[in-house]
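Engineer: build me a structure from this.
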Amino acid sequence: MALEFPQIDPIIFTVGPLSVRWYGLMYLIGFAFAMWWANRQAAKPNSGWTKEEVGDLLFYGMLGVILGGRIGYVLFYQFSYFLENPLYLFRIDQGGMSFHGGTLGVITAICIFAWSRKKQLLEVGDFVAPLVPVGLLAGRIGNFINGELWGRTTDVPWAMVFPTGGPLARHPSQLYEAFFEGLVLFIILYLFTKKSRPAGSVGGLFLLGYGVFRFGIEYFREPDAHLGLFGGFISMGQILSLPMVIGGLGLIIWAYKKPQPTVASKA
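Structural biologist: The predicted structure is shown next:
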C-alpha cells in the first residue's frame, strides 16, 4: 500500500500565452520572505543596515540564485549534454536548477555587494544566511507539486507512487528536504542568532547545517543514474555537500578562535 500522490496541476492559471506555475510561485514566496525578514532585521536599532542596502543586496542575491542555479545545474548534472548542445544552458523552459550552483552564485553576489558597499564580507554573509531556508522549503514544495526529484523505492507507510517515477512506491524526499533543509534549518539559525555571535559563525552554521542535512537525505533521494560513484553509494549531491560541511565547520571554528568584535543579534 502506498499513499496516493496528490494530482495538482503544475500550472495555477493561464492568461493568454502566460502560464503561472506553482514552482515559480514558490520562488516568489522565498524572495518575498527574504525581503520581509531582511527589512525586519534592518529596522532594528543599530542594525548597520538601511532599506536601500537590503534592496540592493536582495537584487544581487536574486541574480546569483538564478544564474548560479542554472549554470550549476548544467555543469554539475548535465555537463556531457551541454558539451554536445551548448545552447542547452539557455533552455530554461526545460527546467533544471542546482542549489549548490545557486549557493556559489549567492556567495559571488555577496562578495560583489560587500566590496561595492565597503561592508565586511562575513557580516553580509551572516545577514543573508537566515534568509535562505524558507526559500528552500518553498522550492522543495514546488518540486513535490511538480512530481519531480522523488526518492528511492521503499515500503514505508508514507511512500508514494509518483506519476513520473514508475509503478513503485518511493520516499517523498522533496518533503524531507523541505522539512530539514527548510523549516528545521531556519529554526536552528533563528535560535542561534538570538544572541550576538562572532562574525562568520552564522554563515558557517548555515553551510554546515545544509550540508549535513542534504548529505543524509541523499540516501533517501533517487540519485542521477549517470552520476553515482562507488556503485551509486555516493551521489553528486553528496559530493557537492561535502565542501559545505567542511567549509562551514572550518568557518565556525575560525570565527570562535579569531579575536574579533561580535555582530549584533539578528533575531
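Engineer: from here on, just use CA atoms for contacts and neighbour counts.
Structural biologist: Will do.
Engineer: for residue 76, what are its contacts?
Structural biologist: residue 236 (Cα atoms under 8 Å, 6 or more residues apart in numbering).
Engineer: which element is it on?
Structural biologist: Assigned by DSSP states H and E, residue 76 belongs to helix 51-77.
Engineer: now that helix: buried residues?
Structural biologist: 54, 57-62, 64-77 (16 or more other Cα atoms under 10 Å).
Engineer: what does stretch 102-121 give?
Structural biologist: So, applying 16+ other Cα under 10 Å, buried residues of stretch 102-121: 102-111, 113-114, 121.
Engineer: out of those residues, which are inside strands?
Structural biologist: Judged by DSSP state E, strands contain none of the buried residues of stretch 102-121.
Engineer: stretch 240-249: which residues count as buried?
Structural biologist: For stretch 240-249, by 16+ other Cα under 10 Å, it's 240, 241, 242, 244, 245, 247, 248, 249.
Engineer: need these in CSV with secondary structure and distance to residue 231, can you?
Structural biologist: Shown next, in CSV, are those (DSSP: H, G, I helix; E, B strand; the rest coil; distance: Cα to Cα, whole Å):
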residue, secondary structure, distance to residue 231
240, helix, 18
241, helix, 19
242, helix, 19
244, helix, 23
245, helix, 23
247, helix, 27
248, helix, 28
249, helix, 28
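Engineer: all helices for the stretch 1-150 of the chain, in order.
Structural biologist: Counting by DSSP state H, counting those that start in this stretch, the stretch 1-150 of the chain has helices at residues 22-42, 51-77, 79-84, 99-117, 121-128, 132-146.
Engineer: here is a second sequence; please produce its structure as well for comparison:
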Amino acid sequence: MYPVLLELGPITVHSYGFMIAMGFVAVILGLRRRAHEINMEPNETLDIALLAMIFGIIGARLYYVLVYDFSHYVKNPLDVFALNQGGLVFHGGLILGTIAVIIYLKAKKVSVVETADLAALLIPVAYAFGRVGCFLNGCCHGIETDSFIGVSFTEFGTTAYHPAQLYSVVLGLGIYGFILWQRPRRTFGGQAFLSYLIIYNAGRFFIEFLRVNPTYFGLVTGAQITSIILIGIACGLYPFIRRKFAYEEDEAVEEIDESSTA
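Structural biologist: Modelled structure (predicted):
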C-alpha cells in the first residue's frame, strides 16, 4: 500500500485522489485533441468534461450510499459528504455522468452518438487510472488467495489477496485498445459506446467473483446486478441504434482512410 504520494507541510497528496485526477486530465486532453471529430472547438469540450466529472462523482457517491451502506448513512446523514473516507462506485458515476452529458449535448445540438463513441475511447483510460489509485490505496482488493499473483496489503498483515484492482486496470486498457481498433471500422454512430458497455460490464461481472463485496441472495453483488442490467440495455438498443445511425458506405471507408493516415 502507498496511500500517500507526497507530504509538504500541511499539504498531503493521496494516491487515490491523485490518480482519479489524472484520469480526468486524460479525458480532458483526449477531448481537446479529438474535438474536431464531434464538430466542437477544443475549449468547448471542457464543459463536457466538467459535467462528466461533477455528476460522475455525485452518481458514484449516491450509488455507494444507496447500495452498499444505506443504513449507516440514514443514521449519519452528514457522512454522505465525507468523501475522504472513500465510497465511490464507478457504475453510479457512469450512469449519472452519462445522463448529464446527454442532456447537455441535446441542448447544444451536438451529436450524442458520436460523442458517446469518443467517450468510449476515453473512459477506459480514466477507469484504469482510478483502479491504479485503488491499488495504491489498498481498497477494492479481491478475496484471499494462495496463488503466486496474490498481493499482501500492509494494513491486512501477511494475508495475500487477488489484486482485483489490477485486473480492472487490464480490463480498462484492453477495452481502450479494442475501441481504438474498432473506432475507424464502425458501421453506425454509437457502436463503440455500446461495445464498451457490453465488454466492460461483462468483464466487471466476472471480476466481481474475485472481489470482496456484499452479495444479494448469497449469489451476486450489486455491481453484478447493475452489469447485467446495462448489458441488457446495450444489447436491446443495439439493433435500434444501428438502424437509426447507420453510416453510408463511403463514410465508413473515409473513416478508415483517415485513421490509416493519422
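Engineer: including distance to residue 182 of the first structure, could the helices of the stretch 1-150 of the first structure go into JSON lines?
Structural biologist: Shown next, in JSON lines, are those (distance: least, Cα to Cα, whole Å):
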{"stretch": "helix 22-42", "distance to residue 182 of the first structure": "11"}
{"stretch": "helix 51-77", "distance to residue 182 of the first structure": "16"}
{"stretch": "helix 79-84", "distance to residue 182 of the first structure": "28"}
{"stretch": "helix 99-117", "distance to residue 182 of the first structure": "13"}
{"stretch": "helix 121-128", "distance to residue 182 of the first structure": "15"}
{"stretch": "helix 132-146", "distance to residue 182 of the first structure": "4"}
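Engineer: quick one: which of those helices is nearest residue 234 of the first structure?
Structural biologist: For residue 234 of the first structure, the closest of the helices of the stretch 1-150 of the first structure is helix 51-77, at 14.2 Å, according to Cα to Cα.
Engineer: quick one: what's aligned to residue 189 of the second structure in the first structure?
Structural biologist: Aligned counterpart of residue 189 of the second structure in the first structure: residue 199 (TM-score structural alignment).
Engineer: do residue 78 of the second structure as well
Structural biologist: Alignment note (TM-score structural alignment): residue 78 of the second structure maps to residue 87 of the first structure.
Engineer: how about the contacts made by the closest residue to residue 189 of the first structure other than its chain neighbours?
Structural biologist: Of all residues not flanking residue 189 of the first structure in the chain, residue 130 sits nearest, at 6.0 Å (Cα to Cα, 6 or more residues apart in numbering). Contact analysis of residue 130 of the first structure by Cα under 8 Å, 6+ apart lists 186, 189, 190, 206.
Engineer: now residue 114 of the first structure
Structural biologist: Listed by Cα under 8 Å, 6+ apart, the contact partners of residue 114 of the first structure are 120, 121, 124.
Engineer: tell me the counterpart of it in the second structure.
Structural biologist: So residue 114 of the first structure corresponds to residue 105, using TM-score structural alignment.
Engineer: residue 66 of the first structure now?
Structural biologist: In the second structure, the residue matched to residue 66 of the first structure (TM-score structural alignment) is residue 57.
Engineer: show me the residues around that match that make contact.
Structural biologist: Neighbour list for residue 57 of the second structure: 88, 93 [criterion: Cα under 8 Å, 6+ apart].
Engineer: try it again with 7 Å
Structural biologist: residue 93 (Cα atoms under 7 Å, 6 or more residues apart in numbering).
Engineer: residue in the first structure matching residue 177 of the second structure?
Structural biologist: Aligned by TM-score structural alignment, residue 177 of the second structure pairs with residue 187 of the first structure.
Engineer: average offset between the helix or strand containing that match and the second structure?
Structural biologist: Using DSSP H and E, residue 187 of the first structure falls within helix 185-192. Compared with the second structure after fitting, helix 185-192 of the first structure has a mean deviation of 0.9 Å; criterion: mean Cα distance after the TM-score superposition for the first structure.
Engineer: what's the mean deviation for the helix or strand just after that helix versus the second structure?
Structural biologist: Note on helix 185-192 of the first structure: by DSSP H and E, the next helix or strand toward the C-terminus is strand 197-198. Comparison of strand 197-198 of the first structure with the second structure after fitting gives an average deviation of 2.1 Å (mean Cα distance after the TM-score superposition for the first structure).
Engineer: which helices and strands does strand 197-198 of the first structure pack with?
Structural biologist: strand 262-263 (3 or more Cα pairs under 7 Å, 6 or more residues apart in numbering; DSSP states H and E).
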